[in-house]
Each structure stands twice: as structure tokens, then as C-alpha cells.
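Enquirer: Sequence plus the predicted model coming up.
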Amino acid sequence: MSLDTIPVDLRRLRACLACSLIKSFEQFLRDGCDNCEEFLRMRKDSDNVYLYTSKSFTGMAAMMQPSESWVGKWLRIGVCCPGMYALSVAGSLPREKMRQMRRLGLFCGNRDRSQ
């Protein structure tokens, strides 16, 4: 596991709207999302970081061994990379991105549990 995925500071944290991975704004800008970069292309694109992440999320769960993690199964992220994940993320991806993800067979559920 790369420690670059783990947030090093609690300021400016954001959660990916697709997979709920938590990183700082700078980490998303520098590295993109470790799970969704191929699809969301956040690396070096601050507009996409703002569009596909949310600063409003609740709870954090660490997932270190995805294939053996009950947390991964519970959050439906068992195939994602190790890291810190939000339990709930306010907001959603644009509808067209959600349609594209469904066509590709990628999980695209609403991670907003605030209601």
C-alpha cells in the first residue's frame, strides 16, 4: 500500500463522489483518485477535482486489505485500493457520468446517507 493515499493533514479534505476515497485537495490534484482516475481524470485538473469530489462528508473508515475487509463489503468498496473512505458523501456525480459508469459496469451508487 502506498502511503500517498492516506491524508497527511485534516485540512482541505475531500471525498470522491464515485468511490468515497478521502484525500486532500492537493493529493487529488497531484495524483487523482486511485480508484477512479481512468474515468474521472482529476489529476492536474482542479475543475474536475471540484466537480467530482465533495468537502462535505461524514465519518471515516480505514480499509487496508480490501479482499478481506468487512468494511469494504459494508461500504461496497471491497475492490478499491487501500485508504481512508467516507461513510457518507454529500452530493452526487453529474447524471451523464453516472450513465457512463453504469454502461461500463462500474459501481455508481449514491453515497449520500444524510437523509
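Expert: Happy to help now that I have it.

Enquirer: CA atoms for contacts and neighbours, from now on please.
Expert: OK.

Enquirer: Now the helix or strand where residue 50 lies: buried residues?
Expert: Here residue 50 sits within helix 46-52, counting by DSSP states H and E. By neighbour count on 16 or more other C-alpha atoms under 10 Å, the buried set for helix 46-52 is 46, 48, 49, 50, 51, 52.

Enquirer: For stretch 26-44, buried residues please.
Expert: 26-29, 31-36, 40-43.

Enquirer: do the same with stretch 48-68
Expert: In stretch 48-68, counting by 16+ other C-alpha under 10 Å, buried: 48-55, 57, 62-63, 65-66.

Enquirer: again with stretch 71-89
Expert: If you call a residue buried by 16+ other C-alpha under 10 Å, then stretch 71-89 has these buried ones: 71-72, 75, 77-78, 80-89.

Enquirer: What is the longest helix seen in the chain packed up against?
Expert: Longest helix in the chain by number of residues (criterion: DSSP state H): helix 95-103. Helices and strands touching helix 95-103, as assessed by 3 or more C-alpha pairs under 8 Å, 6 or more residues apart in numbering; DSSP states H and E, are absent.

Enquirer: put this beside the first:
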Amino acid sequence: MVRPHAQEAVLCACAARAGKMALETVPKDLRHLRACLLCSLVKTIDQFEYDGCDNCDAYLQMKGNRDMVYDCTSSSFDGIIAMMSSEDSWVSKWQRIGNFKPGVYAVSVTGRLPQGIIRELKSRGVVYKSRDTAIKT
């Protein structure tokens, strides 16, 4: 069993070595993690509130809005992937994160965006597909 601090150190070391992933994107703590319901990016709740979602902030506006962070992220997710170079990664294509920024992503995220947000996304031409692999959409 790897200790939580050791896992955090490994994630940060991998990101720094790659030189492609901003350290702001890597979760700063292994507690209070949440995953974006639109893109599955994993960060701490404070990181989402302070920086928003690196991929979705144009649509979800979580930056500075804790209520939106709670509505648009989930604390219930399975597995994590550290994606540093989407063009070289078959996993990023399989997980549908190939066009996203380098970062740590959940394999499956439990939950759905609120209906009002889904309607807003649709009106802006963004197709919402649940990141929950336990259900088929």
C-alpha cells in the first residue's frame, strides 16, 4: 500500500518531469478531491473554486463560485489517470479526454450535471455525455 503523501509526491514528480502539466492542475492534496462532471478533471474543491476547471470554465464558470463547484463536480469517482501528452496516449482517446489539457482525470464520475446546465450547454452547441461508466447514455 502506497502512503497518501507518497502518491501525491509521485503525481507531482511525474508532472514536473513531463514539463507539460502545470503543477496548478495536479491535485494539491488527496483529501477533498472532486471530479468535473463534464470533463472528469480531478482537483481539490479549493482548486476548482480558485482556478475553475481548466477545460470547462468557459461553460461552467466554477471559478470563485463554490455553489457551482458543488453542482458541477462530484466527490464520487473511480480510478485516476495522469494525462500528460494526449497525442501520444491511447488511454486519453479511450477516456474521451484527448482534446483536454494535461492533468489528472477520473476514469468514471458518478452523478449528472443539473438539467438547467445541460440545457445551457446544449444551447451553446456542447453535447453533454455522462462520465459515469456504470450507466449508458
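Expert: Received the coordinates, thanks. Small disclaimer: the values here were computed from a predicted structure and weren't measured.

Enquirer: Quick check: TM-score for this pair?
Expert: Once superposed, the chains reach a TM-score of 0.92 (TM-score structural alignment, normalised by the length of the first structure), with 115 aligned residues with a C-alpha RMSD of 1.3 Å.

Enquirer: will you turn the buried residues of helix 46-52 of the first structure into CSV that also has distance to residue 106 of the first structure?
Expert: Compiled in CSV, those are given as follows (distance: C-alpha to C-alpha, whole Å):
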residue, distance to residue 106 of the first structure
46, 24
48, 19
49, 19
50, 21
51, 19
52, 16
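
Enquirer: Which one of those residues is nearest to residue 2 of the first structure?
Expert: Residue 2 of the first structure lies nearest to residue 49 out of the buried residues of helix 46-52 of the first structure, by C-alpha to C-alpha, at 20.6 Å.

Enquirer: The second structure: which residue goes with that closest one?
Expert: Using TM-score structural alignment, the partner of residue 49 of the first structure in the second structure is residue 69.

Enquirer: so who does that match touch?
Expert: By C-alpha atoms under 8 Å, 6 or more residues apart in numbering, the residues touching residue 69 of the second structure are 45, 48, 49, 62.

Enquirer: and the second one, what does it touch?
Expert: Contacts for residue 48 of the second structure (C-alpha under 8 Å, 6+ apart) come out as 62, 63, 69.

Enquirer: that older thread, now for the buried residues of helix 46-52 of the first structure, which pair is the farthest apart?
Expert: 46 and 52 (10.0 Å).

Enquirer: which residues of the second structure fall in strands?
Expert: 33-36, 42-44, 73-74, 77-83, 103-109 (DSSP state E).

Enquirer: Tell me how far the shortest one lies from the chain's centre.
Expert: On the basis of C-alpha atoms, centre = their mean, to the nearest Å, strand 73-74 of the second structure sits 9 Å off its chain's mean C-alpha point.

Enquirer: with the first structure superposed, average distance for it?
Expert: Here the mean offset of strand 73-74 of the second structure against the first structure after fitting is 0.3 Å, by mean C-alpha distance after the TM-score superposition for the first structure.

Enquirer: got a list of contacts for that strand?
Expert: 34, 35, 36, 37, 109, 110, 111.

Enquirer: out of the residues you listed, who's nearest residue 135 of the second structure?
Expert: Distances from residue 135 of the second structure to the contacts of strand 73-74 of the second structure, taken by C-alpha to C-alpha, are shortest for residue 110, at 9.2 Å.

Enquirer: can you tell me which residues contact that closest one?
Expert: Residue 110 of the second structure neighbours (C-alpha under 8 Å, 6+ apart): 74, 76, 77, 131, 132.
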